[in-house]
Each structure stands twice: as C-alpha cells, then as structure tokens.
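> sequence? don't have it. structure:
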C-alpha cells in the first residue's frame, strides 16, 4: 500500500483520480469476464454479491464522504457545519432520482416490460447497461472528489483515504459487471458481446472521476457539498436498487449478512488507510 501511495503522490490529483477510476473500471470488466467461464451465476451467490456491494457503498458514503464533508465545512464555510452536508446529500439523491426518471433503463433479472424511465424501443442489452451506468456516475464522482480534496491539504482528506475509497468502489464494481454480462449470456448473447456490454457500464467512472477532481481543485468552497452530493447519490442507488435486488429472490438473510460484511470491509479499509 505504501508503494501505491508513493506512486500516486507524484501525480496531479486529476491524474490520481484517472488512475483510480481506471482501476475501478478494470474491476467492472473482471466481473463481466465471468461470462467466459459461466453461462449463469447461482442466484444465492448473486444476491450475496449485490448485498456486499450495498454494504460497501453505505460505509463509503459515511466514512469516506459525509464525515470528511462535515469536518471540512468548518474550514471552508461560515455556515453551520451540517448545512453543506445536508444540502449536498439531498442534492445528490434528487439528482439521481431525476436521472432515474429521464433515462430509460432496466434493472437486472427483470422483464423488459418493467423497464423504468421514458418508454423506448431500445434493446434489453442497452437498457441493462444504462441501469448499471447510473450507479457508476456517483461512484466515479466520489473517487474524483476524494482525490481532488487531498490537493487542499486538509486533515480530513488524505491520500490513503482516497485510495481506500477507490479500492472499496472497485470491490463492489465486480458484481455490477457480472449483473449485466451474465443475464445477457444466459439469454443467448455470445460471451464476447456479453462481456463487452458488461464492462461498458463502467466507462463513465474515469470520466466523472476526472471531472470531480478538477471541480474541487479549482473551487475549494464546494468540497463539502461535492463529497456529500456523491454520498447522497450513492445511498439513492443502494436503497432504490441494490438492496431490493439482493432481497428479490428470497435470500434475505444471506443478502443482509453480505451487506454487513461489505460495510465492515469498507469501514475497515477507510479507518485503517485514512
């Protein structure tokens, strides 16, 4: 880990964010790569993976985003320190809710008739990719903002903490790639094409990672708002999609314990490295 920190320390924060989000995209591709070995994934395993991803995102939202945002508020704003966190958090949730209504998408394991957003004739594969892409917008933004915050040399923003967040996001990206690729393979799509669509869902993370880093580098006062915004958007994804999907097939206890495990792993990473 020290070697990784030394390697990243010599880069510009935007380059750090790019490197970190290329890693998270790579893990998405690894998850999609399961289609080269399996035509399907046991539903219990899939539910556990989705629960784990939910736990990671919940823990990251607080330990890596909200808590630092509250600490930073005292340094960059004259408002009560809870105000930027509240405004950013609710703003992130409302932003994802709006995108959810405007962008056609289909959650994994659901029939095409239950696609959300505006009515469209788009193929199932495109709608599945768009659903996971919605996850990855706040995730990429969160990583980018975390690395951008380090540039301001605040005690609440550390390079180790940003790396921990990137690792956590990478871990929960694995089941997201699988959740797109495996259903498409099961429906008869070729392995190569299913893999392509699965990894494609992660392409937005490097884009939003760099955007997030550049935004907070140039405007220090938006730091607590940006961190909280990413947290709110991630919690929206967890409650609206990941937890319901992990519980949908009846494996409630397994999915719940996996959520606790994911939370524990991300909390440990952040406390140990941050």
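Thanks, I have the structure now. Just so it is clear, the structure is predicted and the values come from calculations on it, not from any experiment. Numbers count the residues shown, from 1 in each chain.

> hey, let's count contacts and neighbours off CA atoms from now on
Fine.

> for the most centrally placed residue in the chain, give its distance to residue 238.
Centroid-nearest residue in the chain, with C-alpha atoms, centre = their mean: residue 139, separated by 3.1 Å. Counting by C-alpha to C-alpha, to the nearest Å, the separation of residue 139 from residue 238 is 12 Å.

> quick check: next helix or strand after the helix or strand harbouring residue 165?
Using DSSP states H and E, residue 165 maps to helix 159-186. Downstream of helix 159-186, the next assigned helix or strand under DSSP H and E is helix 191-200.

> and stretch 189-199, which residues are buried?
Of the residues in stretch 189-199, those buried by neighbour count under the rule 16 or more other C-alpha atoms under 10 Å are 191, 194, 195, 196, 197, 198, 199.

> which residues are in contact with the nearest residue to the second one once chain neighbours are set aside?
If I follow you right, that is residue 194. Once flanking residues are discounted, residue 194 sits nearest to residue 181: 4.8 Å by C-alpha to C-alpha, 6 or more residues apart in numbering. With contact set as C-alpha atoms under 8 Å, 6 or more residues apart in numbering, residue 181 has these partners: 32, 33, 35, 194, 195, 196, 197, 198.

> apply 10 Å and report the result again.
By C-alpha atoms under 10 Å, 6 or more residues apart in numbering, the contact set of residue 181 is 29, 31-36, 39-40, 108, 125, 128-129, 175, 189, 191-201.

> ok, now how distant is it from residue 1?
31 Å.

> cool, residue 31 as well?
23 Å.

> want to compare, so here's the second one:
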C-alpha cells in the first residue's frame, strides 16, 4: 500500500502531491464535521480525549517528521553547528503563530466570547471559532507540503514515506477537529448544514499552505532545515497555547492526557514503522 502511494506521489510531482495530500486532510476534517448530521452534541469526556489525541499527534509529528530530519539535513550544511538553523527556524515558527494569534480575531473552543483573542471585533462567535481552527491548520499544511517538496529534492533524511506518514497522521487528527467546530456550533442553535459548512471550512487553508510549503523548499532548498523546524515550532506553539489549555477546563484532564499519549504513540509508529 505504501509503495503504491509513493509511486502515485512520484507520478504527480511534489507540488501536486502536496496539494492532493492536504486535500485529503481537508476531507478528513469535513468527515468529522459531517457527524453533526447524526449527533447534536458530544460528551465532554470524549471531546477532551479527542483534543488530547490531536495534541499528541502534532507533538510527535513535530519531532519525528520535522525536527529530526531538519537536524540531519543541517549537519550536511553546517557540520558541527546543525543545531543553529534548527533552533532559529523553530523559534521563528513559534513567533509567526504568536503574531497571528495577536492579530487575527479568534475564539478557542469552549471559551466564552468575552475570552476571544486578537484584534477586538464584533464578528459572530462561529466566525471566531473557525478562525481559531484555521490558525491550527496553517502549520499542518506547511509541514506536509515541505516534506513532499524535500522528498522531491532526494534528501536522504526525508522521504516520500515520511511525507505520507505525516499526511495520514494529520488526517486522523483532523477528524476530531471537524467535530470540535461543528458540534459546538450546533449546540449554539445553528442548523446542521451551517454547522457542517463552518466545521469543514477551517481546513480549507491546508491545501493552500501545502502548495506554498512545497514550492518554498523546491525553489529555496538551502533553507530546508530552517523551513522544517519552522513548521515544528508553529505546531508546538499551537498545541501549548491552544490545544492543551482547552483540555484543562473541565474534570476530564486525565482522559485528555491518555488521549495525548495515544495520539503521540500512533504518530510515532506511523513515522518510524513505515
């Protein structure tokens, strides 16, 4: 199966492969959001477990799929100082999301509208929720695109298999993300169709970010270690600033931690075993 996916990705080329891979992750978000047609609500214990799972996948992907290959690539470019470009890229990625977080109006899941972040606005709560998950999805799309782009450059440390593993992992964790937007909106009184629309809308940014990521590393391959570390820093910032706090607002913190560990383990197995 993996060999067939690799052959298919090679036939497409890196940019189109990155596009179709991120369309897949977008569709997985839509699939999760579509559950709103069958359920109006979800138990908070299940919700927190799924959010924890999402954080575990993102942290594992940041290390196994992004930081480790970035260090190996940087060693070839800067022998003995491979930590420098990775550290710089990692911090820049976190700072990038920090700036977006300060500027873009958004509202984290299960927070009151009075707790919205970014520039003050009168936008509807549903819009703010979608923007929060959109922030979450930008680094995911970039990471997938950069891995497909770096695989096209025939870099030893990054292969199509790693890009495919990351795509599968992000796709799995996008399922609860879609639910995380559509279910709260349904509880607020929106119709099923509108709740679904907003739920899947948050992931539409992933194909755009995926194409940008692939093009960036292809045409600026000397910045690849910085770019991979940038994506990792952005993803970890999102997990620590957004995902983890949302799982700590109720009494199911232990389930959230178990979900986190399961997500981390599954992403690690995907990346290492494949």
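That came through, no problem. Computed from a prediction, not measured in an experiment: that's the story for all the values here.

> follow-up on the earlier one: of residue 31 and residue 1 of the first structure, which one has the most company?
Neighbour tally, residue 31 of the first structure and residue 1, criterion other C-alpha atoms under 10 Å: the higher count belongs to residue 31, 24 against 10.

> the more buried one matches what in the second structure?
Counting by TM-score structural alignment, residue 31 of the first structure lines up with residue 32 in the second structure.

> isn't there a helix covering that match?
Yes - counting by DSSP: H, G, I helix; E, B strand; the rest coil, residue 32 of the second structure is part of a helix.

> sorry, back to before: shared neighbours, residue 139 and residue 238 of the first structure?
Residues touching both residue 139 of the first structure and residue 238 by C-alpha under 10 Å, 6+ apart: residue 57.

> now do the contacts for residue 235 of the second structure.
Neighbouring residues of residue 235 of the second structure by C-alpha under 10 Å, 6+ apart: 55, 58-59, 61-62, 90, 93-94, 97, 135-140, 142-143, 229, 241.

> again, only using 8 Å
Shown in contact with residue 235 of the second structure (C-alpha under 8 Å, 6+ apart): 58, 59, 62, 94, 136, 139, 140.

> so the equivalent of it over in the first structure is in which element?
Matched to the first structure by TM-score structural alignment, residue 235 of the second structure sits across from residue 234. In this structure, residue 234 of the first structure is located in helix 223-237 according to DSSP H and E.

> mean offset of that helix relative to the second structure (after superposition)
On superposition with the second structure, the mean distance recorded for helix 223-237 of the first structure (mean C-alpha distance after the TM-score superposition for the first structure) is 0.3 Å.

> ok now that helix, how far from the chain's centre?
In this view, helix 223-237 of the first structure has its centroid 11 Å away from the chain centroid, taken as C-alpha atoms, centre = their mean, to the nearest Å.

> packing partners of the helix or strand just after it?
The element immediately downstream of helix 223-237 of the first structure (helix or strand, assigned by DSSP H and E) is helix 243-247. Judged by 3 or more C-alpha pairs under 8 Å, 6 or more residues apart in numbering; DSSP states H and E, the packing partners of helix 243-247 of the first structure are helix 43-59, helix 252-273.

> try it again at 6 Å.
Contact partners of helix 243-247 of the first structure among helices and strands, from 3 or more C-alpha pairs under 6 Å, 6 or more residues apart in numbering; DSSP states H and E: helix 43-59.

> compute the inter-axis angle for the helix it packs on and helix 223-237.
Inter-element angle recorded for helix 43-59 of the first structure and helix 223-237: 160 degrees (by axes from the mean of the first three to the mean of the last three C-alpha atoms, to 10 degrees).

> what about the helix holding residue 165 of the first structure, how far off from the second structure?
Relative to the second structure, helix 159-186 of the first structure is 0.7 Å off (mean C-alpha distance after the TM-score superposition for the first structure).

> please identify the helix or strand for residue 22 of the second structure.
Assigned by DSSP H and E, residue 22 of the second structure falls within helix 14-33.

> now for that helix, which elements pack on it?
For helix 14-33 of the second structure, the packing partners by 3+ C-alpha pairs under 6 Å, 6+ apart are helix 125-152, helix 160-187, helix 192-201, helix 205-219.

> of the ones you listed, which is nearest residue 11 of the second structure?
Among these, helix 125-152 comes nearest to residue 11 of the second structure, with 11.2 Å by C-alpha to C-alpha.

> buried set for that closest one?
By neighbour count with 16+ other C-alpha under 10 Å, helix 125-152 of the second structure contains the buried residues 125-126, 128-152.

> which other helices and strands does that helix contact?
For helix 125-152 of the second structure, the contact count by 3+ C-alpha pairs under 6 Å, 6+ apart identifies helix 14-33, helix 160-187, helix 205-219, helix 224-238 as packing neighbours.

> how big's the offset between the third one and the first structure?
In the superposition with the first structure, the aligned residues lie an average of 0.4 Å away from helix 205-219 of the second structure, counting by mean C-alpha distance after the TM-score superposition for the first structure.

> equivalent range in the first structure for that helix?
Counting by TM-score structural alignment, helix 205-219 of the second structure pairs with residues 204-218 of the first structure.

> check which residues of that stretch are buried.
204-217.

> and of these, the nearest to residue 255 of the first structure?
Closest approach between these and residue 255 of the first structure, by C-alpha to C-alpha: residue 205, at 25.8 Å.

> find the nearest non-adjacent residue to the closest one, please.
Of all residues not flanking residue 205 of the first structure in the chain, residue 140 sits nearest, at 4.0 Å (C-alpha to C-alpha, 6+ apart).

> against residue 46 of the first structure, how distant is residue 112 of the first structure?
In terms of C-alpha to C-alpha, residue 112 of the first structure sits 20 Å off from residue 46 of the first structure.

> repeat for residue 93 of the first structure
From residue 93 of the first structure to residue 46 of the first structure the distance is 26 Å (C-alpha to C-alpha).

> and residue 60 of the first structure, by the same measure?
To residue 46 of the first structure, residue 60 of the first structure is 21 Å away according to C-alpha to C-alpha.

> next: residue 137 of the first structure.
Separation of residue 137 of the first structure from residue 46 of the first structure (C-alpha to C-alpha): 22 Å.

> on that earlier part again, who has more neighbours out of residue 112 and residue 46 of the first structure?
Shown here are residue 112 of the first structure and residue 46; by other C-alpha under 10 Å, residue 46 has more neighbours (20 against 15).
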